[in-house]
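Colleague: sequence unavailable; structure follows:
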């Protein structure tokens, strides 16, 4: 059987041509990176956990009417997703101060923000994904004003959903980032949540202890990243049985 055509390989995922036109197979790797890939390791089982957790969140969003690119999970490491044009922005929603906003504004980490704050970064690894304003986005044509209104609405709906889901299992959603895709249906364009939603893209703290259950465990050498992600999956009731060892992508018929 011929190997499927690789479309793109990123830090945490590889994309392959899907079995049907307009589809993509998204393969979750075990690679962990931080500080714009200056720190790198391979964490056994990380891709399996992110795949299953992202499926859980994407399905939940679909159930409340938030459109996503997710179609179905194929196996322990792969998802079938809708092909879309990625808006070249990372959309960041912050509920508590942490990471770069604490450094930029001198706010103590863990401080609850007056309201959810939405920020945008231009997706360019070579530039370090710089923070940009809506003025930059409009001037350079990355998204229209209508797109920005829709993106803001989507981001806040995702925040409401995720905050509730995590709080119900004793986890505080500090912040998260999402990517937005454009899906074209004839002349009609629709914006959808794309990429993934997982502990790789969220900051998650235990409500009582403040224990970090996200990629900061890797960034700051705080222990086992697999244990942290497994705890999130266990609390949400989606812990996989006997996660497989890292391997090559499974070909999909």
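Modeller: Cool, the structure landed. Bear in mind that the values here come from a model prediction, so they are computed numbers and not experimental data.
Colleague: C-alpha from now on. contacts and neighbour counts both.
Modeller: Noted.
Colleague: okay, the residue nearest to residue 13 when sequence neighbours are not counted and residue 138: tell me how far apart.
Modeller: Using CA to CA, 6 or more residues apart in numbering and skipping residues adjacent in sequence, the residue nearest residue 13 is residue 28, 4.7 Å away. Using CA to CA, to the nearest Å, residue 28 is found at 33 Å from residue 138.
Colleague: below is structure B, check it against A:
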């Protein structure tokens, strides 16, 4: 297999059969040693984070598969910290799509004049460009269309999938009395039929979850949930 991309939290290899292998790392995003799913830098390394992230990802991707929701997932090997996926092309240089249920993090930093911390939000969907140099700027539906990154029809599919998947994760966590505050997804188009599918991962490293008003660290989330 050939190394195609070295990422912050995982490396991507191309396999001989045309599929891809994601190797999960123990690195998580954050700043100054504090975890932050919205950060665009590696903030710290947590032993076991890669395996924990993959275990949650495997659980959620298989749950989505059972519900007929399209993803790039094929299978996962927890011991090797690897996930095999179908090839998919990202939008532009990559988008991050956040589904928000409570006002925290960057949402609160931007809209604090109007929003209160922890205020309930109705599955608010926010799209940002993956652009470290410009600190992942938010982008609107119109701008995505005008810049040729995503058509308006594709945006609607993206938004609907984000809310549908976010609600699946939210409902699953609620079974353990865990509340989802926000979650970050990535999507792509499949090589074969250009279908929009969920890619990357669903783990504690890309969500904020709370229990009894207390924030749950990514490693603790995996232990509490699984």
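Modeller: Here it is on my side, so go on. Please read all numbers here as calculations on a predicted model, not as lab measurements.
Colleague: overall similarity of the pair, as a TM-score.
Modeller: The TM-score (TM-score structural alignment, normalised by the length of the second structure) is 0.90; 214 aligned residues with a CA RMSD of 1.5 Å.
Colleague: ok, back up a step: now which residue in the second structure aligns to the residue nearest to residue 13 of the first structure?
Modeller: Using TM-score structural alignment, the equivalent of residue 28 of the first structure in the second structure is residue 24.
Colleague: you'd agree that match is up against residue 81?
Modeller: Yes: in this structure residue 24 of the second structure lies within contact range of residue 81 using CA atoms under 8 Å: 5.5 Å.
Colleague: neighbour count winner among the two?
Modeller: Taking neighbours as other CA atoms under 10 Å, residue 24 of the second structure and residue 81 compare with residue 24 leading, 24 against 21.
Colleague: so what's the more buried one up against?
Modeller: Counting by CA atoms under 8 Å, 6 or more residues apart in numbering, residue 24 of the second structure makes contact with 9-11, 50-51, 53-54, 81-82.
Colleague: drop the exposed ones from those and show what's left.
Modeller: Buried subset of these (neighbour count, 16 or more other CA atoms under 10 Å): 9-11, 50-51, 53-54, 81-82.
Colleague: other SSEs contacting the longest strand seen in the second structure?
Modeller: Scanning the second structure for the strand with the most residues, using DSSP state E, yields strand 179-190. If contacts are counted by 3 or more CA pairs under 8 Å, 6 or more residues apart in numbering; DSSP states H and E, strand 179-190 of the second structure sits against strand 88-90, strand 95-102, helix 152-174, strand 196-199, strand 207-211.
Colleague: any buried residues in the last one, and which?
Modeller: Right, strand 207-211 of the second structure. Under 16+ other CA under 10 Å, the buried positions of strand 207-211 of the second structure are 207-210.
Colleague: could you export those residues as TSV, including distance to residue 221 of the second structure?
Modeller: As requested, those are arranged in TSV below (distance: CA to CA, whole Å):
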residue	distance to residue 221 of the second structure
207	10
208	10
209	8
210	9
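Colleague: ok, of those, which one's closest to residue 154 of the second structure?
Modeller: Closest to residue 154 of the second structure out of these is residue 207 (23.9 Å), distances taken as CA to CA.
Colleague: with adjacent residues omitted, what lies nearest to that closest one?
Modeller: Nearest non-adjacent residue to residue 207 of the second structure, counting by CA to CA, 6+ apart: residue 183, 4.1 Å away.
Colleague: which of the residues in stretch 165-174 of the first structure are buried?
Modeller: Buried residues in stretch 165-174 of the first structure (16+ other CA under 10 Å): 165-166, 171-174.
Colleague: revised request: answer the last question for stretch 110-121 of the first structure.
Modeller: Applying 16+ other CA under 10 Å to stretch 110-121 of the first structure flags 116, 118-121 as buried.
Colleague: can you redo those as JSON lines with secondary structure and distance to residue 234 of the first structure?
Modeller: Below are these laid out as JSON lines (DSSP: H, G, I helix; E, B strand; the rest coil; distance: CA to CA, whole Å):
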{"residue": "116", "secondary structure": "strand", "distance to residue 234 of the first structure": "27"}
{"residue": "118", "secondary structure": "strand", "distance to residue 234 of the first structure": "29"}
{"residue": "119", "secondary structure": "strand", "distance to residue 234 of the first structure": "30"}
{"residue": "120", "secondary structure": "strand", "distance to residue 234 of the first structure": "31"}
{"residue": "121", "secondary structure": "strand", "distance to residue 234 of the first structure": "32"}
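Colleague: thanks again, I'm all set now.
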